[in-house]
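Undergrad: What follows is a predicted protein model with its sequence.
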Amino acid sequence: MTTSPTTAPSVTTTSREVATRRRRLSHPVAFAAIAAIFVAFTAASSAPSPLYVVYQQLWGFSATTLTLVFAVYVVGLVGSLLILGALSDHVGRRPVLAAAIVLEAVALVLFLSAGDVNVLLVARFLQGIATGAALTTLGATLVDLNPPHAPGRAGLLNSIVPPAGLAFGSLGTGALVQYAPGPTHLVWAILLTIMVIAGVVVLLLPETSTRRPGVMSSLLPKLGVPARLRKDLFALVPIIVASWALGGLYLSLGPSVAVGVFGLGSHLIGGLVVTLLCGTGALAAYALRSRATSRVLTIAGALLTIGTAVTLIGMETESTLVAAIGTVVAGVGFGASSLASFGTLAVLAAPDERGELFAVALTIAYVAFSIPAVIAGLAATTFGLHSTALVYGLVVVALGGIAMIAQRARKA
């Protein structure tokens, strides 16, 4: 009896599928790999901060142009969050991650070869799109792969990774610019190598989200939150806005304030300014992981307010030590906010809601992170860096106070 020719492809396909599944990473390894890729993306997003001063010196562009470079990244990122935020819920996590990595690699090649501000603008815009697509998908994938014996681990990593990555990126770039050759090239070559490795890893990841219809409708810009989650999300908005507005201040104006107000000319110090806030935030999120969410939110609002106020006192008295202490205190509040807000959302969202919900939360975060910083960059040209940083800091203090009031009202 001969085998029917129609059955052979079926057997071959099944064998290939089995072989492919065998090559996939186990869930624990995949979980660690996604966390590492998450760090790489956030580190790459903060890498330009210590380099902006270098680019200004090389190409002689104004503070307004520098603000434009920051703004195009924000446009790309927020647009990506709005349009692509829910895409992985429909087509799967792996395709979206793979596309984000490819686009990030293109942006890094442009950074590596940039010879003028126009190329820098294009690179930063593409990086914004890639980062927006990656962050929502990576956050959702972590929750998908969360180990059953540690139900809060994905939420913890979603809280720790963004500030940790921002800290690594800014400090690492600052160190390379200060001490290594090729200050405008080496960091991009390193990040490009990391992205190539990340691309290989994504090919080996298991798919954690089943395909479902509605791909085209998911691309329509919207901020959709399931009705049952709206109350919880709205209660978190004040603290998300306060913490990320503070982050925007440090990443956009922090290195410039270090040079212009405190007279600290080292590029390493410029990176350290961001690291003091974001690195402290990552450590604080880990340290507070076992505390009740309501308690962590109270801590976040209080320390954001106090820390920013102390930093402003240091700036007014030109005391680097006081400003550094204030930054560390505010950093604890920054980390506590990230832990409580994103940790809460990770637990509340159902699998088919995660991509879209994280997109909404990240959109709120990055709008707060970016729009005030863009306005501040424009204001610095007219009113001066010192006055702009002072007013910006006072607004953050007010936002921290509003966040504390919002939490008290929620408890009442």
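TA: On my side now, so go ahead.
Undergrad: C-alpha only now, for contacts and for neighbours.
TA: Will do.
Undergrad: just the strands in the stretch 101-250 of the chain please.
TA: Secondary structure of the stretch 101-250 of the chain (DSSP state E, counting those that start in this stretch): no strands present.
Undergrad: Quick one: the helices in it, in order.
TA: For the stretch 101-250 of the chain, the helices defined by DSSP state H, counting those that start in this stretch cover 117-144, 153-179, 186-203, 215-218, 227-260.
Undergrad: Run a quick neighbour tally on residue 168.
TA: As a burial measure, residue 168 scores 24 neighbours (other Cα atoms under 10 Å).
Undergrad: what about versus this one:
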Amino acid sequence: MPLSHTPTVQVSAAATAARAPRHWLRAGWLMTASGWSANQYSSLLGAYRAHLGLTAATTTALFAIYVVGLIPGLLVGGPLADRHGRRRVALTALGISALATCLLMAGPAAPALLWPGRFLTGVGAGTLLTAGSVWIKELSTPPYGTAPSPGAAARRSGLFLSAGFATGGLAASLIAQWAPHPMVLAYVPHLVLVAAAALSAGRAPETAPPRTPDPTVPAHHTPALPTHRTPALPTHRTQFRRLVVPVAPWVFAAPAIAFAVLPGLVDTRLHGWQTVYAGIITAVTPGAGLLVAPLARRLSARHRLATAATGLLVAAVGLLVGALAVAHAQPAVALLAAALLGVGYGLCVAYGLTEVAALAPPHHLARLTARFWAVCYLGFCTPYVVTVLGGAFAPSTILIGLAVVALLTLAALLRPGVRSSV
């Protein structure tokens, strides 16, 4: 009898391990759709100026209004995901994202629709980021998945997001460069991705923990608690402010500068190829963030602050290289700067998601994740700040100033009071 029972148990365990990863993969496409929706517009800034006659200030303001919609989406999405479940909120947000893309497609015929289109893009992306990233993290850990740690599980949503950032902008720019009706057809791939993501995520299980303890629910239905650094609520709020908030704005400040600032300042020699060049930058930047994922894991294992410190340092170097590229109008040097800024983005987002997963109790995970993304997306206002300051300072000077701010953030993170609390 033991001889026949043991292989059955082994096969069953192997089958469970094989099935578990598919759950987070199914939900992961939601994050890719979110990143795609955010970045498909970024590579079309020059095309909007050329085809619709929009000014640089208008296109930059449209870039920033995304954040105006995103912040409330993030802040509301967290409590909604805790109350109504990850899947329902994520799929609703996906529908809002699709509606926003349809409004952007109508923009060439009615430019006023670009404003609500960008605003709703932010609302959908913000809500999706909160519910989706928490859902993926929970689907990656027992009883649903086999991720080795909460930090590793949390970083998966950042990888899917980066994939959307990298491919969305490049695809939109290539379509806008060579296809007819570029301001319409450039958005079609996102609608296809939304449909595929909805079909995929609809088969993933709900993971939201019950709001009140229920003794009739088996223990294996409750997602596992983090095994380290799970402090009481006041402590996790304090550590969030000290360790995460200073770094979070740089998560998107770095790529936003690469997407929305550098191309327009160095592409004067690229006659007829400006849109493709912008698309390449939108692919290179998050692509570099994807490639440093193994480095982020190694740095995190070495020291809790190492990932953030390295990310801020690389972002500062990227800004300095960007200043050099702008001063001499060198597109190739700007690509190098974009890659460095992408590395900074990848390390900072991995650090932030890891810290949030470690700090938050399960019943507050969605809310704390929402706060993290809300602070991150403040960085998307950086291009507008650069445009405003451009009336008084040279662009290269502004970039050098931002590099100094990044280094000051690094110094604040590493000051003795913060390091002693780690």
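TA: Yep, it's here. Remember, it's a predicted structure, so these values are computed and weren't measured experimentally.
Undergrad: one step back: now the helices of the stretch 101-250 of the first structure as JSON lines including distance to residue 60 of the first structure?
TA: As requested, the helices of the stretch 101-250 of the first structure are exported to JSON lines (distance: least, Cα to Cα, whole Å):
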{"stretch": "helix 117-144", "distance to residue 60 of the first structure": "9"}
{"stretch": "helix 153-179", "distance to residue 60 of the first structure": "18"}
{"stretch": "helix 186-203", "distance to residue 60 of the first structure": "21"}
{"stretch": "helix 215-218", "distance to residue 60 of the first structure": "42"}
{"stretch": "helix 227-260", "distance to residue 60 of the first structure": "15"}
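Undergrad: Can you name the residues that contact the closest residue to residue 206 of the second structure other than its chain neighbours?
TA: Spatially, and ignoring its direct neighbours in sequence, residue 206 of the second structure is nearest to residue 87 (6.0 Å; Cα to Cα, 6 or more residues apart in numbering). Counting by Cα atoms under 8 Å, 6 or more residues apart in numbering, residue 87 of the second structure makes contact with 131, 132, 135, 201, 202, 204, 205, 206.
Undergrad: Can you tell me which of the helices of the stretch 101-250 of the first structure is nearest to residue 355 of the first structure?
TA: Closest approach to residue 355 of the first structure among the helices of the stretch 101-250 of the first structure is made by helix 117-144 (5.5 Å; Cα to Cα).
Undergrad: report the angle between the axes of the closest one and helix 153-179?
TA: 150 degrees (axes from the mean of the first three to the mean of the last three Cα atoms, to 10 degrees).
Undergrad: in helix 117-144 of the first structure, what's buried?
TA: By neighbour count on 16 or more other Cα atoms under 10 Å, the buried set for helix 117-144 of the first structure is 117, 119-144.
Undergrad: Tell me the counterpart of residue 399 of the first structure in the second structure.
TA: Under the alignment defined by TM-score structural alignment, residue 399 of the first structure corresponds to residue 405 in the second structure.
Undergrad: What is the three-state secondary structure of residue 318 of the first structure?
TA: coil (DSSP: H, G, I helix; E, B strand; the rest coil).
Undergrad: Tell me the residue in the second structure aligned with residue 374 of the first structure.
TA: Aligned by TM-score structural alignment, residue 374 of the first structure pairs with residue 384 of the second structure.
Undergrad: Name the secondary structure element that contains that match.
TA: helix 382-389 (DSSP states H and E).
Undergrad: what's the following helix or strand after that helix?
TA: helix 395-413.
Undergrad: what sits against the residue lying closest to residue 261 of the first structure once chain neighbours are set aside?
TA: Among residues not flanking residue 261 of the first structure along the chain, residue 386 sits closest, at 6.6 Å (Cα to Cα, 6+ apart). Contacts for residue 386 of the first structure (Cα under 8 Å, 6+ apart) come out as 257, 261, 380.
Undergrad: so residue 79 of the first structure is in which element?
TA: helix 63-84.
Undergrad: so what does that helix touch, helix or strand wise?
TA: Applying 3 or more Cα pairs under 8 Å, 6 or more residues apart in numbering; DSSP states H and E, we find helix 63-84 of the first structure packed against helix 117-144, helix 354-383.
Undergrad: wait, which of those helices is closest to residue 172 of the first structure?
TA: helix 117-144 (18.3 Å).
Undergrad: starting at the chain centroid, how far to the closest one?
TA: Helix 117-144 of the first structure has its C-alpha centroid displaced from the chain centroid by 9 Å (Cα atoms, centre = their mean, to the nearest Å).
Undergrad: what range in the second structure does it sit on?
TA: Helix 117-144 of the first structure covers residues 111-138 of the second structure once aligned (TM-score structural alignment).
Undergrad: What is the aligned counterpart of residue 42 of the first structure in the second structure?
TA: Under TM-score structural alignment, residue 42 of the first structure pairs with residue 35 in the second structure.
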